[in-house]
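Engineer: Got a predicted structure plus its sequence, pasted below:
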Amino acid sequence: MGEFIIKMPDVGEGVAEAELVEWHVKTGDPVREDMVIAAVMTDKATVEIPSPVNGTVIWLAGEIGDRIAVKAPLVRIETAGETDEAPRVRIAQTPVAETPKVEIAKPVPAAPAPAPAPAPAPVEKSLAAPSVRLFARESGVDLRQVQGSGPAGRILREDVEQFLSLGTTPVPVKGGLARKTATEEIKLTGLRRRIAEKMVLSTSRIPHITYVEEVDMTALEELRVTMNGDRRPDHPKLTVLPFLMRALVKAISEQPEVNATFDDDAGVITRHGAVHIGIATQTPAGLTVPVVRHAEARGIWDCAAEMNRLAEAARSGTATRDELSGSTITISSLGALGGIVSTPVINHPEVAIIGVNKIATRPVWDGTQFVPRKMMNLSSSFDHRIIDGWDAATFVQRVRTLLETPALIFIES
């Protein structure tokens, strides 16, 4: 008998530790070669770690949410013999530039091992990825009722769909109104922790000023409907956002200070010639911001196609690191749920974010009577250290003019 020690992968680029975001096994579980045993996350990537050998798990390093130093022992596996084959590490979400490595101690003769650490609490629950938990919750399915077909009994989306196809649903609670006293503690881990840290950074270091303006979208909506009706089969369906992206490009050409990033530690503002527009996108795991690069060099259809491609990649977890970083200004939109007004948080270290609220038909006075118009509010936030209120208002008013007279968007400067 021998023992393999799998250490926390070295993902390079100065990363000193990674966060445990998922265990696929518990102490005592048998594992087979190439079976995924854990997932860890840095601020650059989520990495799946497979077992390089067949054996039995005899020790796990910690619980979900724990931060483990690079090269520290992560898993100990008891094996029947020696093997020289190196393990492979899978990049699950955002690849890093350098290929991650897993360090393994050479097999050593079995020796009295210390008492195994207790299995982490999350393995006592149904094993499932966050996206599967969200799908189950939205479908009204208790995962404890579902039999998992994945490694170590992990529940896959297909398992939940199979459960639903059998017509099996949770038994409804009978009776009238009753008090509820239960509480649930949820540890902040993975992408949700990253989002929380980014929001704290943005709101604690950036003094926000938010400016709201009403925009008459009637003419643009008529144009959008016409263009969608005449579009080629290979063209995507247009939403409001590609028009807004092109309007931002034209407005930025007149006020380049809005398309900037601010290094507040060094006290340096960088104005960018390229307009890399981040599109805040909701995914099953949380909010991400894929980036449409060089919007200044893209037309309406190209902006729409690239935005759709990136949104799908973000939602499926296949977006690359470059596709999720490097924005110079961000758009935040909740679509039909956009409400009347919002106070978007700037995507640090940028200096501006444009919030899109919902379009609604409202009565507007035209000088002689009230007429129905399709109205939308823009709620935009600016870094008040860099952008004065007057400049913020001037920028938004220019964007408003372009959206209300959409032909201007297509006129070359």
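Structural biologist: Okay, I see it.

Engineer: can we go C-alpha only for contacts and neighbour counts from here?
Structural biologist: Fine.

Engineer: check contacts around Ile329.
Structural biologist: Under the criterion of C-alpha atoms under 8 Å, 6 or more residues apart in numbering, the contact partners of Ile329 comprise Val258, Asn259, Ala260, Val275, His276, Ile277, Gly278, Asn347, Glu350, Val351, Ala352, Ile353.

Engineer: Pull the number of nearby residues for the second one.
Structural biologist: To tie it back to what came earlier, the one meant is Asn259. 27 (other C-alpha atoms under 10 Å).

Engineer: swap in the third one?
Structural biologist: Other residues within reach of Ala260 by the criterion other C-alpha under 10 Å amount to 21.

Engineer: Wait, it touches Val268, no?
Structural biologist: No - taking contacts as C-alpha atoms under 8 Å, Ala260 lies outside contact range of Val268: 10.3 Å.

Engineer: how many other residues sit next to Gly267?
Structural biologist: The criterion is other C-alpha under 10 Å. On that basis, Gly267 has 7 neighbouring residues.

Engineer: Touching stretch 347-356 from outside, list them.
Structural biologist: Under the criterion C-alpha under 8 Å, 6+ apart, residues 198, 201-202, 206, 258-263, 327-335, 338, 342-346, 376-383, 386-387 lie in contact with stretch 347-356.

Engineer: And these, which of them are buried?
Structural biologist: Using 16 or more other C-alpha atoms under 10 Å as the burial test, these include 198, 202, 206, 258-262, 327-333, 338, 342-346, 376-383, 386-387 as buried.

Engineer: Okay, one more to line up with it:
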Amino acid sequence: MAVVEVKVPDIGDFKDVEVIEVLVKAGDQIAVDQSLVTVESDKASMEIPSSAAGVVKALRVKLGDKVNEGSVLLELDAAGAADAPPAAEAPSTPAVPAAAEPAQPEASPPVALPPAAVGVGFASEPRHHTPPTAALPVHEPAATTALLPHASPSVRKLARELGVPLAEVKGSGSKGRITAEDVQAFVKAVMSGQTVTQAAAEAGVGAGKGAASLGGLALLPWPKVDFAKFGPVSSQPLSRIKKLSGPNLARNWAMIPHVTQFDEADITELEEFRKSSNERMAKQGVKLTMLAFVMKACVTVLKQMPAFNSSLDESGENLILKDYIHLGFAADTPQGLVVPVLKDVDKKGLAQIAKEMGELAATAREGKLKPSDMQGATFTISSLGGVGGTAFTPIINAPEVAILGLSKSQIKPVWDGAAFQPRLMLPLSLSYDHRVIDGAMAARFTTVLGELLADLRRVLI
């Protein structure tokens, strides 16, 4: 029996990277270049492949371990390689099957990721559309139904969040392994009209020649323009966050019937209270922001109107009401917008909300958010108050059913019954899913929220 130690190869300048996924277990038959673990630094994540083939005799790492170049990952019985079929014919089983993970889209944010969330929603396309006269080519399945597609848990999770059928994705990795780039390429192909999914084809969902299919919608193909003929041009790749969030935003905008309710809240007294409170709390290292007050007020409104704190199930016929309130908030980072999630906001006071929100925002700017930091939001708030603007239409972060946008507050003359008074008004933009929420409900939401912000003592009643 030839026992081989498989070690971490040269991974560049990365030191003490954390093991976030273990993709094999003792007894698994693995092939050369098959992924063994996924490691993550503060800048990137990567899969470590096997340098030899054989049967896993013993694992030498576990989740959370820190490894460097030369660290031993596992012991391999190289003699067992001849006793089992290659991994390309029988994909390895991860230590924790990806299918057992809940399919939770992230963060979306106007946003984020995600960890907050990205997708195009192929899996739940309706099946009652009239077939087009000319269908797009159907993407050929890359694997038979008898075998699972060869992909890591992280790629499987990404595919679930995008609604991508992995069996129809052709892998470009070693031994036909499906990579995250393959999944993203499949999404782009469907959105650009180069292909349709098997489910869409069987349902008669497609479009005329050259059209794109998105959730059963027949869309014109993206225009192909040679911009260079009009003048000098240059090409700049999108950031990773924009590449991931783009398909999600397109899916949400195309498949959710958005309506936006615009309103204003008088925050004159609240702003004075916020400033005076910050003077008292400066020694505690806590800074109260207007967003913290809005979160606290939203908790009260969400409890009064639970439909805004719900999600539609996959059938679209049942509403899932949540007994917890996790609020996502858009955070601007050098890499792009992300949506950290503040958990159990209904159980926290203003100071704790402000403190945890500041910590999450700082972690986001450093690029150190964990996936769990961007998951589970029931309602999202996107604030542009620090930038400007009077109103906007935030895109709903599916599977949520509403999102609140905040713009820059400004002094306006408001009639008090006897004279115009200068009041500080905060613009509110509430986008909602019209399948779940009607206009009257949305108007009541912003009205109640405005009343609470005008006199936050109402939260105590």
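Structural biologist: Yep, that arrived. Keep in mind that what you see is a predicted model, and the values were worked out from it rather than measured.

Engineer: TM-score them against each other, please.
Structural biologist: Scored by TM-score structural alignment, normalised by the length of the first structure, the superposition of the two chains gives a TM-score of 0.59; 270 aligned residues with a C-alpha RMSD of 3.4 Å.

Engineer: Now the longest strand along the second structure on the first structure. Mean distance?
Structural biologist: Ranked by residue count and defined by DSSP state E, the top strand of the second structure is strand 420-433. Strand 420-433 of the second structure, aligned to the first structure and superposed, deviates on average by 0.9 Å (mean C-alpha distance after the TM-score superposition for the first structure).

Engineer: how about that strand, which residues of the first structure does it hit?
Structural biologist: Using TM-score structural alignment, strand 420-433 of the second structure lines up with residues 370-383 of the first structure.

Engineer: From Glu158 of the first structure, how far off is Ser165 of the first structure?
Structural biologist: Computed as C-alpha to C-alpha, to the nearest Å, the Ser165 of the first structure to Glu158 of the first structure distance reads 10 Å.

Engineer: ranges for the strands of the stretch 101-250 of the first structure?
Structural biologist: 108-109, 208-216 (DSSP state E, counting those that start in this stretch).

Engineer: what packs against the longest one?
Structural biologist: Think strand 208-216 of the first structure. strand 370-383, helix 389-404 (3 or more C-alpha pairs under 8 Å, 6 or more residues apart in numbering; DSSP states H and E).

Engineer: same check, this time on the shortest one
Structural biologist: Using 3+ C-alpha pairs under 8 Å, 6+ apart as the contact test, the elements touching strand 108-109 of the first structure are strand 2-7.

Engineer: could you pull out the helices for the stretch 1-150 of the first structure?
Structural biologist: Per DSSP state H, counting those that start in this stretch, the stretch 1-150 of the first structure has helices spanning 130-138. These are given in chain order.

Engineer: quick one, what contacts Glu221 of the first structure?
Structural biologist: Residues counted as contacts of Glu221 of the first structure (C-alpha under 8 Å, 6+ apart) are Val240, Lys374.

Engineer: Can you tell me what it aligns to in the second structure?
Structural biologist: So, by TM-score structural alignment, Glu221 of the first structure is matched to Glu271.

Engineer: swap in Arg205 of the first structure?
Structural biologist: The criterion is TM-score structural alignment: under it, Arg205 of the first structure has Met255 as its aligned partner in the second structure.

Engineer: same check, this time on Asn308 of the first structure
Structural biologist: For Asn308 of the first structure, the aligned position in the second structure is Gly358, judged by TM-score structural alignment.

Engineer: Check the burial of its match by counting its neighbours.
Structural biologist: Residues near Gly358 of the second structure, counting by other C-alpha under 10 Å, number 17.

Engineer: Please apply the same query to Glu306 of the first structure.
Structural biologist: Applying other C-alpha under 10 Å, we find 17 other residues in the vicinity of Glu306 of the first structure.

Engineer: before we move on, back to that, when you compare where the longest strand of the second structure runs with where strand 258-266 runs, what's the angle?
Structural biologist: Inter-element angle recorded for strand 420-433 of the second structure and strand 258-266: 160 degrees (by axes from the mean of the first three to the mean of the last three C-alpha atoms, to 10 degrees).

Engineer: packing partners for strand 420-433 of the second structure?
Structural biologist: Taking 3+ C-alpha pairs under 8 Å, 6+ apart as the contact definition, the neighbouring helices and strands of strand 420-433 of the second structure are strand 258-266, helix 268-281, strand 402-406, strand 410-415, helix 439-454.

Engineer: Return the angle between stretch directions for it and strand 410-415.
Structural biologist: Interaxial angle, strand 420-433 of the second structure versus strand 410-415 (the same axes, to 10 degrees): 110 degrees.

Engineer: Out of the strands of the stretch 101-250 of the first structure, which is the most enclosed?
Structural biologist: Of all the strands of the stretch 101-250 of the first structure, strand 208-216 has the most neighbours on average by mean count of other C-alpha atoms under 10 Å, namely a mean of 19.

Engineer: mean per-residue distance, it to the second structure?
Structural biologist: Comparing strand 208-216 of the first structure with its match in the second structure after superposition yields a mean distance of 0.7 Å (mean C-alpha distance after the TM-score superposition for the first structure).

Engineer: Just tell me what Glu350 of the first structure corresponds to in the second structure.
Structural biologist: Counting by TM-score structural alignment, which is the criterion used here, Glu350 of the first structure corresponds to Glu400 in the second structure.

Engineer: residues in contact with Ile320 of the second structure?
Structural biologist: Ser310, Ser311, Leu312, Asp313.

Engineer: Map it onto the first structure.
Structural biologist: The criterion is TM-score structural alignment: under it, Ile320 of the second structure has Thr270 as its aligned partner in the first structure.

Engineer: Find the residue at the geometric middle of the first structure.
Structural biologist: In the first structure, the centroid-proximal residue (C-alpha atoms, centre = their mean) is Thr288; its distance is 2.7 Å.

Engineer: how near is the corresponding residue of the second structure for it to Ala265 of the second structure?
Structural biologist: Mapped onto the second structure by TM-score structural alignment, Thr288 of the first structure lines up with Val338. Remark: distance between Val338 of the second structure and Ala265 of the second structure (C-alpha to C-alpha) = 26 Å.
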